[in-house]
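**Student:** model this:
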Amino acid sequence: MEYGFAVMGVAFMVTVAAVKLFRPIAVSIGLVDKPGGRKHHSGAIPLIGGLAMFAGIFLSSYIFLEQPPFVRVFMLGGAMVVFMGAMDDRYDISARFRLVAQFLIASLFVYGLKLGVGSFGDILGLGEIRLGWLGYPFALVAIIAVINAINMLDGIDGLVGGLGLTSFLGLSLLFVGGGQLNIAWLCLGLVGSLMAFLLFNVWGKPSDKTRIKKVFMGDAGSMFVGMALAVLLLFGANEQSAAFKPITALWFVLLPMTDMVTLMYRRIKRGKSPLAPDRTHIHHILMRAGFNARQTLYIMLFAQMCLVSLGMIFNYLPQTEAVSFSCCLAFVLAYQLLMKRSWRFIRWNKRRFA
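**Tutor:** Next up, the predicted model:
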């Protein structure tokens, strides 16, 4: 395990150094997020978190990890996602172009590494559900969906970084338990990079007079976190490299995926584009209910920790795939009821703290 901590430590230090290096460059080329519209932060904040995190994980992985095809393709796909995200952060590229680029990057993993979903397991209690050739297009859609779900959830400081840190830490334990030590160290490298980013994102200040200057993750960072999470979950649930049950992967993305699907359905129902931005994510509901940004962050991270922990517990219990899947469906149903009656929750919580 000491080896994994070394990877994490180097990733942390490289990410910190990369933030310091990239920050003045970002300001000079206009790679910053300015307040206005739905953005209420103070000052122009550099959008370099994703670039710095990728630098940290790339260098630490190159130094410490074995370089099988999966790790090499992971870094190539990560570089492509970060580049696309940085272009979007700087020039605001169209949603259609982003989707095409995401499709090509996802295809690199699915068809280049044969990273399909061979089976859902016995999630209905009626025997194993196998997908056959459909496992490849399903995996393709899954990668794109998780990338966008994580990207859409990036609404308050520390949220995507904290969710990613929780998920990668849990995945590192699962990969250790499954004997996939090289991939476990990759997950810990991601944890180290995210810890460094959170130092600047959560505790940094916009002012130039502070020692820790604030940075944002940007689309480059949120899409990289989404890609890394989706690909590692597919790899761990894949029959050729199985480290955990397929249903376990769902627990790690249950919160962002449920939030995204719910919002897209409600937007379509109102006659709007499913990709149109708004302020109806779960963290916006919590803030309208009277919680401040830091309290909302803690609530969301606690929820993610509970979901990841439940997934890991079910993973190691025998013959619980159907129960695990039923609990996932129960969470989705509870989420729908909360969102449908969110105005009641907002009013009740405001009265409670009045």
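**Student:** going forward, measure contacts and count neighbours with C-alpha atoms only.
**Tutor:** Noted.
**Student:** what about Asp89, distance to Lys39?
**Tutor:** To Lys39, Asp89 is 14 Å away according to CA to CA, to the nearest Å.
**Student:** The two: which is more packed in?
**Tutor:** Taking neighbours as other CA atoms under 10 Å, Asp89 and Lys39 compare with Asp89 leading, 21 against 11.
**Student:** got the contact list for that one?
**Tutor:** By CA atoms under 8 Å, 6 or more residues apart in numbering, the contact list for Asp89 reads Leu31, Val32, Leu47, Gly218, Asp219, Ala220.
**Student:** Equivalent analysis for Lys34, please.
**Tutor:** Going by CA under 8 Å, 6+ apart, Lys34 touches His41, Gly43, Ala44, Ile45.
**Student:** what do you get for Ala230?
**Tutor:** By CA under 8 Å, 6+ apart, Ala230 lies in contact with Ala142, Ile143, Val146, Ile147.
**Student:** related to what we said a few turns ago, now the buried members of the contacts of Lys34.
**Tutor:** The neighbour-count test (16 or more other CA atoms under 10 Å) applied to the contacts of Lys34 identifies Ala44, Ile45 as buried.
**Student:** Let's compare: structure for the following, please.
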Amino acid sequence: MRVYLFIAAIAGGATWLVMPMVRHLAIRVGAVGVVRARDVHKVPTPRMGGLGMLIGFAVAMCFASRIPFITGLFQSGHQAWVILAGAVAICLLGIADDLWDLDWMLKLAGQLLISVFVSWGGIQIISLPLGSLVAASPSLSMAITAFLIVASINAVNFVDGLDGLAAGIVAIGGIAFAIYSYIIARISPDYASLATLIDVAMVGICVGFLLHNWHPAKLFMGDSGSMLLGYLITCASIVVTGRLDPATIHASIYLPAFMPILLPILVLFLPVLDMCLAIVRRLSHGQSPMHPDRMHLHHRMLRIGHTVRSAVLILWGWAALIAFGSLFILFFPLRYVLIGLALAAILLTFATLYPYYRRRLPEIRRENALLAAQGSQHAARPHRHRKSRHDKDEDN
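**Tutor:** Below is the predicted model of the structure:
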């Protein structure tokens, strides 16, 4: 564990150190995001922070390749280098988009091409839980792998709308998955885990970047950063699945063995949910799935009265609840996990809706006061006495 913490520190330190140079470079080459109608920031801010994150990740991987405990991961196969090559390619594609705002179809084609290359290089899901442990065909493995990578890339890209939001959510998911992959690796003779290595390095670059991206941000990660993070967290999960041999898996560990297929979706639940809602919303209006708007989850948080920082912290809380809740289910009694999740969900729901009800409270009081005043006026109004039949007989 100390080795992994050291790798995370190397990744975070390298990322933090190079970010000022990346910011200066972004300004020099014109990678500065103009303020658009859908943006939250008020001043033009340099983007292309993904370049610094890539440098931090590459430095951490190079250090790891020289550490005796981990060096076997780089010598026994080429998966680590394939992942690094794919990271370089996906970051370069993002830098091109940060500079020239590529057409979404061209960007999607580039993502698919890189995903297929990585899958062809050995980063594949080799088995599927379809009623029983079934080995997937190579073509199906490549297709599923490419789909997962592209979906995660765009999910993180969609949620990258507030300072620190995307980096924090991915870091939380990375911590949860690093714990899971580390525990899975301990049942093998060799504790070294490529998935854990990728996750801790990714968490490190997220933390190093957050020191420059916390509101008010000095630098945005841009598509080069959001695409890189989505790519890395998915590659880490696929590496775990790819190491499992369906013929040796016992039914008693069926769920833990195939949790790598589900856990990336759970740790990225908020980005995936936001992406799905955005696609459905835009298609229902006859728009392109990539058409920008101000209806993302973080925009809704700001609209109900949250500040940028409070919105980010609460969304981090929801991400942690889902990511660690899905992890705890595997290792703790279900009833205790559900009780803890329910209590945390109640607190987060209160924190999420508090600004809305605080803003609505004066309006509700005015409405109640108005209704009370109308009721008192109605009660004070004299009513005409209607004579009964007995009274009329006496009058006669």
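**Student:** For the two chains, what TM-score is obtained?
**Tutor:** Here the TM-score for the pair of chains, by TM-score structural alignment, normalised by the length of the first structure, is 0.83; 323 aligned residues with a CA RMSD of 2.9 Å.
**Student:** Now do the helices in the first structure.
**Tutor:** Assigned by DSSP state H, the helices in the first structure fall at 2-29, 49-64, 69-91, 95-110, 135-152, 159-177, 181-203, 218-237, 246-269, 282-288, 293-316, 321-340, 342-352.
**Student:** so the shortest one corresponds to what in the second structure?
**Tutor:** Helix 282-288 of the first structure falls opposite residues 297-303 of the second structure when the two are matched by TM-score structural alignment.
**Student:** what does that stretch contact?
**Tutor:** With contacts defined as CA under 8 Å, 6+ apart, stretch 297-303 of the second structure is touched by Val159, Gly161, Leu162, Asp274, Val308, Ala311, Val312, Thr352.
**Student:** Emit the ChimeraX select command for whichever of those are buried.
**Tutor:** If you want just the buried ones from those in ChimeraX, going by 16+ other CA under 10 Å, the selection is:
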select :159,161,162,274,308,311,312,352
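**Student:** In the second structure, what sits opposite Gly85 of the first structure in the alignment?
**Tutor:** Under the alignment (TM-score structural alignment), Gly85 of the first structure maps onto Gly94 of the second structure.
**Student:** show me what contacts that match?
**Tutor:** By CA under 8 Å, 6+ apart, the neighbours of Gly94 of the second structure are Met48, Gly50, Gly222, Asp223, Ser224, Gly225, Met227.
**Student:** and in the first structure, which of those remain?
**Tutor:** Retained contacts for these in the first structure, judged by both residues aligned by TM-score structural alignment, their matches' CA atoms under 8 Å, are Gly222, Asp223, Ser224, Gly225, Met227.
**Student:** Looking for the alignment partner of the second one in the first structure.
**Tutor:** Spelled out, it's Asp223 of the second structure. Under TM-score structural alignment, Asp223 of the second structure pairs with Asp219 in the first structure.
**Student:** any idea how far that match is from Gly226 of the first structure?
**Tutor:** Asp219 of the first structure is 10 Å from Gly226 of the first structure, by CA to CA.
**Student:** And for Tyr62 of the first structure?
**Tutor:** Tyr62 of the first structure is 21 Å from Gly226 of the first structure, where distance means CA to CA.
**Student:** More neighbours: the two, which one.
**Tutor:** More crowded of Tyr62 of the first structure and Gly226, by other CA under 10 Å: Gly226, with 24 against 14.
**Student:** Including distance to Gly118 of the first structure, could the helices of the first structure go into TSV?
**Tutor:** Putting the helices of the first structure into TSV (distance: least, CA to CA, whole Å) gives the following:
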stretch	distance to Gly118 of the first structure
helix 2-29	30
helix 49-64	28
helix 69-91	18
helix 95-110	12
helix 135-152	5
helix 159-177	19
helix 181-203	20
helix 218-237	9
helix 246-269	9
helix 282-288	32
helix 293-316	18
helix 321-340	16
helix 342-352	38
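**Student:** Out of the ones you listed, which is closest to Ala276 of the first structure?
**Tutor:** With CA to CA as the criterion, Ala276 of the first structure lies closest to helix 246-269 of the helices of the first structure, at 7.8 Å.
**Student:** Now do the contacts for the equivalent of Ala155 of the second structure over in the first structure.
**Tutor:** Using TM-score structural alignment as the criterion, the counterpart of Ala155 of the second structure in the first structure is Ala149. When contacts are counted by CA under 8 Å, 6+ apart, Ala149 of the first structure touches Gly226, Pro256, Met257, Asp259, Met260.
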